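K.L.:
quick one: sequence and predicted model below, then my questions.
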Amino acid sequence: MSLQDEKAQTIEVSDKTYQDEVSVIDLIANATSPPLSTTRIHRFPRMVKEPEEYEKYYVPKVVSIGPYHFGNPKLKMVEKLKPLFTKKLFSNDMEALKNLYNKLSEVERVKELRNYYEEKSTDHFSDKVFTNMMLLDGCFILYYIKFIFGEKFETCQELKSHQIVFIHQDLFLLENQIPFKVLKEVMNLIKDDDHCFKKIIPFINENIFARERPKRRWTCFRNDQSSGEEAKMELENKNSDHLLHLLHQSLTKKQNTPENDFKQTMINRCTNFIGCICFVSHNNRCTFRNVNELMDVGIDFKPSGTMSLAHIEFYKSWWFFSANVELPPITVDDSTKPMLLNLVAYEMCSCDANDSWVTSYICLLDSLIDHPEDVKNLRKAGVLDNSLGSDKEVAKLFNEIGTDLVPNSLAYLEAKNRIQRHYESWRNTLFSQLKHEYVKSPWAFFALIGASIALVLGGVQAYFSVWSPKSQCDDLCLFLKNNHRL
């Protein structure tokens, strides 16, 4: 290639590069912000998990709620029961059913409900089919809550016991939701609506895996003593998008009174800011590994008196080398993993990073649980109720769920910093070494006690040998020594 051809090629490349740069500049100059999404009921991004896991934990087993899994052949049996349950829920009041259908079929209402779902996911449904779906699904959920939830399985002859168990799980899947506004419309039109409002709160609490402890001030919250109006006002204040959102709100609720909300928010922001500075100064990492390591340095675990995952407390005990960490107690059973995964998926799709308390709590438990022995210690402390099987299975469950999760960096920051400082203390490290060497071995412990007693007695003997006062016997011994050369 001649020199002239090389120059021409260089100029051509330069011109192309310049054109590319200009096109990029034009692209940036003409860029506009994408429209804000109105989606409140998301589909789970399948590329995050394997297809087998998606089918196992995110797809309904018995009943389809909403448009995402509507028409699934495997769910046809319960789909056929929805009209029957709707009729029973309204006690054959066809006039009330017509009023409900007319309200849900209004053009603006249909558009509003469609906007809850991802774009174009409901376009293949006509307004009539979509309205029928919302009505039947809303009535099915409330029929289940009012007549089946909390009752003996034999009371529902149309469903088998194993189907009822799976229905309970299906109602809290991320992709199996309808807008909570539909449920409110249904509850406002059925007879004895107070009973529905009263039962929906206990229904949500039954699915909260953070169990309450006895003799707590909020224990009465689980019984049906509150009036329907109070339950209705509570649901209105929560302003939930759907059932899974309501469950998430109950799990992560703050323990502040309305009067102190602003004050507590400012205190939390200041605490988090100071905590961030302290955390960065400590190399931005915690070096403690699991429950056993923390117990070795004198940290005990106790169940907290709250159902909120946003509340974990660390405090010193009476002994200078010991401390306590309060964790929300949880029950682990067959439904725990699907529920946790769907709550995490909800946080990934819908929540602000600062509100991802379920994800942060799972990551905390994952960091505390490495071995079955850690699960055993949490069980003994009353923090964890193992209804799943062996402690090894529970440890495996949290280690699997916690993989690849990213917690809120400010979650439990103050408690983690105080745990780290306690863990790094030389005094607590010395206590841990003594505990390892002597307390866990009975014979070594007895040998330590014997050596300590011998050391004390030797010191006492040396003291009295040097500093004991003179006696008449001492004068006699001195006289005999001087005169008789003893």
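P.N.:
That came through fine. Being a predicted model, the structure only gives us computed values, none of them experimental.

K.L.:
can we go C-alpha only for contacts and neighbour counts from here?
P.N.:
Noted.

K.L.:
so how far is the first residue of stretch 356-375 from its last?
P.N.:
24 Å (CA to CA, to the nearest Å).

K.L.:
gap between the helix or strand hosting Leu480 and the chain center?
P.N.:
Assigned by DSSP states H and E, Leu480 falls within helix 472-484. Relative to the centre of its chain, helix 472-484 is centred 84 Å away, using CA atoms, centre = their mean, to the nearest Å.

K.L.:
swap in stretch 174-184?
P.N.:
The mean C-alpha position of stretch 174-184 is separated from the chain mean by 22 Å, CA atoms, centre = their mean.

K.L.:
repeat for stretch 197-214
P.N.:
15 Å.

K.L.:
one more: stretch 15-32?
P.N.:
Taking mean C-alpha positions (CA atoms, centre = their mean), stretch 15-32 and its chain are 46 Å apart.

K.L.:
report the next helix or strand after the helix or strand encompassing Val344 in sequence order.
P.N.:
In this assignment (DSSP H and E), Val344 forms part of helix 336-350. Next in sequence after helix 336-350, counting helices and strands by DSSP H and E, comes helix 357-368.

K.L.:
check it against this one:
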Amino acid sequence: MSSHDAALVTKDLFLLENQLPFEVLTKLMSFRNPDHKTRMKILTAFCDQVRAFPPGTELKEKITKFFCELPRSLTLGSSQGPAPDQPAAHLLELLHKQFCSRTIVPEQSEKSSFKNDSQMNWYRYYPAEELRSIGIHFKPSKTGLFTDVQFKRRWLISRSLYIPPLRIDNSTKSLLLNLVAYEASHGESNESRVTSYVCFMDSLIDTPRDVQVLRSKGILLNTLGSDEQAAELFNQIASRLIPDPYAYIQVKSSIEKEHRKVLKKWVAMWLRVYFNSPWTFIAFVAATFTIILTAIQTYIALFPLKDR
């Protein structure tokens, strides 16, 4: 297969309507190669390749290796999270487990505390460019898990929002839509992890400028061609989705609290304007020094020193 054909086959493999039960799939693959030794390595490597960031080895080699060595029986694991209790029913569910292995909803006690706090029952959405203007920095998470979104405070004014990196290409929309469709077919809120992730990203992306902010920080790798196309991708997918209201609730709460602190907004804006580059910093120091000298000169002119 050519690389183009391999990409099309991969897209078809993860369509919800194309899913074969693993019991059938592994039976078919056993005629080709019954070896069990490398089953976990093959499966996880194949799923890793689908969401590779940046792209790694040739995709067609991964597909060939996958079909040649898929074992009869399957006990799933994940290279990025704990192994699930039950094996996946099909390939799409395997990918979902691989990249959504952590919960994004708080414990029951934490849910109760948020319910009792009337001020924390709703949160406004702020685009990435606006959050950057108040001093919130964006950084890629150390894992590719859709659920690995964190808000961390360091020192007095340093605040960072960690988001899993994502490569955006021609297959991204299809992959996200099928993962969302898979979650909708289950009908359980605790399974709405990709749905909640897409809605959260949509809340950060309103315009191409927001995409540029996330792209400049290594969170998005846009291979579609323009930031406008990437922004439209999330806006279109999330237009009719309903996320879990408790997904990323600690992150949303922290962002809302930070946005209400007017003094920190001023400090963040001052740092962004005058310390954005060495040249602006030098200009600021020079201007400050000039003002100080002018003030001293004016004071001496108004109140000359008396000769002793």
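P.N.:
Perfect, I can see it now. For clarity, every value in this text was computed on a predicted model and none was experimentally measured.

K.L.:
between the helix holding Val344 of the first structure and helix 357-368, how many degrees?
P.N.:
Put simply, helix 336-350 of the first structure runs at 130 degrees to helix 357-368, going by axes from the mean of the first three to the mean of the last three CA atoms, to 10 degrees.

K.L.:
helix 336-350 of the first structure against the second structure, how far on average?
P.N.:
Here helix 336-350 of the first structure, set against the second structure after superposition, deviates by a mean of 0.9 Å using mean CA distance after the TM-score superposition for the first structure.

K.L.:
could you tell me where that helix falls in the second structure?
P.N.:
Using TM-score structural alignment, helix 336-350 of the first structure corresponds to residues 172-186 of the second structure.

K.L.:
ok, and what's touching that stretch?
P.N.:
Stretch 172-186 of the second structure is contacted from outside by 11, 14-16, 92-93, 96, 191-195, 198, 233, 237, using CA atoms under 8 Å, 6 or more residues apart in numbering.

K.L.:
can you rerun that using 10 Å?
P.N.:
With contact meaning CA atoms under 10 Å, 6 or more residues apart in numbering, stretch 172-186 of the second structure is reached by 10-17, 50-51, 92-93, 95-96, 166, 187, 189-198, 224, 230, 233-234, 236-238, 241.

K.L.:
for PyMOL, write the select line for the buried members of those.
P.N.:
To isolate the buried members of the contacts of stretch 172-186 of the second structure in PyMOL, using 16 or more other CA atoms under 10 Å:
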select buried, resi 10+11+12+13+14+15+16+50+51+92+93+95+96+166+189+191+192+193+194+195+196+197+198+230+233+234+237+238
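
K.L.:
can you pull the buried residues of the helix holding Leu480 of the first structure?
P.N.:
Of the residues in helix 472-484 of the first structure, none is buried (16+ other CA under 10 Å).

K.L.:
would you map the helices across the stretch 201-350 of the first structure?
P.N.:
Shown for the stretch 201-350 of the first structure, the helices assigned by DSSP state H, counting those that start in this stretch span residues 228-238, 243-251, 261-281, 291-296, 336-350.

K.L.:
are there helices or strands packed against the shortest one, and which ones?
P.N.:
Which is helix 291-296 of the first structure. strand 299-303, strand 323-327, helix 357-368, helix 372-381, helix 413-424, helix 426-434 (3 or more CA pairs under 10 Å, 6 or more residues apart in numbering; DSSP states H and E).

K.L.:
looking at those, which is closest to Gln163 of the first structure?
P.N.:
helix 357-368 (27.4 Å; CA to CA).

K.L.:
how close does the closest one sit to the second structure?
P.N.:
Average distance, helix 357-368 of the first structure versus aligned residues of the second structure after superposition (mean CA distance after the TM-score superposition for the first structure): 0.8 Å.

K.L.:
got the angle for that helix vs helix 413-424?
P.N.:
Computed by the same axes, to 10 degrees, the angle between helix 357-368 of the first structure and helix 413-424 is 10 degrees.

K.L.:
who touches the helix ranked longest in the second structure?
P.N.:
Determined from DSSP state H, the single longest helix within the second structure is helix 278-302. Residues outside helix 278-302 of the second structure that contact it (CA under 10 Å, 6+ apart) are Leu271, Arg272, Val273, Tyr274, Phe275, Phe303, Pro304.

K.L.:
chain center to that helix, what's the gap?
P.N.:
44 Å.

K.L.:
likewise for stretch 427-441 of the first structure?
P.N.:
The answer for stretch 427-441 of the first structure is 34 Å, by CA atoms, centre = their mean.

K.L.:
please apply the same query to stretch 242-256 of the first structure.
P.N.:
For stretch 242-256 of the first structure, the distance to the chain centre is 11 Å (CA atoms, centre = their mean).
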